[in-house]
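Participant: How does the following fold in three dimensions:
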Amino acid sequence: MSESLKDILSNLNPDIDQETLLQYLQGKLSAEQQHEVEKQMMDNDFESDALEGLEGFSDKKKLSSVLDQLNYDLKQKTLKKKKRRGKPELSIDPWILVTVLVILILVITSFFIIHRYLQH
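Facilitator: Here you go, the predicted structure:
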């Protein structure tokens, strides 16, 4: 999975970068820039809801650290899922291998003994 897909804000709208969204949420953009961001975000209900949810934070200064934590958690969870999807490791106990080998030797030896006995 690409790193950009694991960044929460970067996927809201490809035309707006994360820094601009953070500045918008912290109220650091001019009125014209705010209007442009709102106009671009209104086209998609999901983006609008996400922006509305982020606007609900009481301490806008901590928003950057909250987003960093969300991105970190998202990366960790996707990494865990990726590891689970990999090939499962087979751990075979050495005693099982020895037992199977002994049984195979006994079966093969028995076959040859029975085969020789039946030919005479």
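
Participant: CA only for contacts and neighbour counts going forward, please
Facilitator: Will do.

Participant: List the contacts of the host helix or strand of Arg84.
Facilitator: In this structure, Arg84 sits in helix 63-85 according to DSSP states H and E. For helix 63-85, the external contacting residues (C-alpha atoms under 8 Å, 6 or more residues apart in numbering) are Lys6, Asp7, Ile8, Leu22, Phe57.

Participant: Generate a PyMOL selection restricted to the buried subset of those.
Facilitator: To isolate the buried members of the contacts of helix 63-85 in PyMOL, using 16 or more other C-alpha atoms under 10 Å:
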select buried, resi 6+7+8+22
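
Participant: quick one: which of the contacts of helix 63-85 is nearest Gln33?
Facilitator: Distance ranking of the contacts of helix 63-85 against Gln33, using C-alpha to C-alpha, places Leu22 first at 12.5 Å.

Participant: tell me the contacts of the closest one?
Facilitator: Shown in contact with Leu22 (C-alpha under 8 Å, 6+ apart): Leu63, Ser64.

Participant: Second chain to compare with the first, below:
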Amino acid sequence: MSDMNEHFNDIFVTTGCPTQQQLLDYVQGRLSPEERHEVEMHLTDCELCSEAVEGLSAIKEKEKIPGWISEMRWDLMRKLRKRTRTRRKSENHIPLTVIIICIIFLLLALFWGYHFATHK
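Facilitator: Next comes the predicted model:
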């Protein structure tokens, strides 16, 4: 499960986009002029990041954003874990069902074999 945590820790890492923290720092004006320029250059080519910055810019209480991001990340992780557990439970029932069906067919075959062998 730690791999999943690392994978979802920062969704932008695998895309070559600025990190969530860099985007937040950009919106809050905490980047150096060079870093700000790099982010702005990226924003011209990346619709995802542009929309993320637009959404972050619309929030009035920017100091609360890191807490909200963390809360959303944990909520997403809980939902993914729950979905994974549910999927695992249903996957465990499939082999058991196949085994039970095979046993039933075997018993029926033995019954019919015995029945035809004794009633000639």
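
Participant: After superposition, what is the TM-score?
Facilitator: Laid over one another, the chains give 0.62 as their TM-score (TM-score structural alignment, normalised by the length of the first structure), with 111 aligned residues with a C-alpha RMSD of 3.5 Å.

Participant: Among the contacts of helix 63-85 of the first structure, pick out the one closest to Asp43 of the first structure, please.
Facilitator: For these, the nearest to Asp43 of the first structure is Ile8 (18.2 Å; C-alpha to C-alpha).

Participant: separation between that closest one and Ile114 of the first structure?
Facilitator: Noted for Ile8 of the first structure: a distance of 71 Å to Ile114 of the first structure, by C-alpha to C-alpha, to the nearest Å.

Participant: same check, this time on Leu54 of the first structure
Facilitator: Counting by C-alpha to C-alpha - Leu54 of the first structure and Ile114 of the first structure are separated by 80 Å.

Participant: the more surrounded of those two?
Facilitator: More crowded of Leu54 of the first structure and Ile114, by other C-alpha atoms under 10 Å: Leu54, with 16 against 11.

Participant: Per the alignment, name the residue of the second structure opposite that one.
Facilitator: Correspondence of Leu54 of the first structure to the second structure, assessed by TM-score structural alignment: Leu56.

Participant: If we ignore the residues flanking it in sequence, what's nearest that match?
Facilitator: Val27 (6.8 Å; C-alpha to C-alpha, 6 or more residues apart in numbering).

Participant: Count residues in the vicinity of the one you found, would you?
Facilitator: Other residues within reach of Val27 of the second structure, judged by other C-alpha under 10 Å, total 20.

Participant: That one contacts Ala58, correct?
Facilitator: No - judged on C-alpha atoms under 8 Å, Val27 of the second structure makes no contact with Ala58 at a distance of 9.7 Å.
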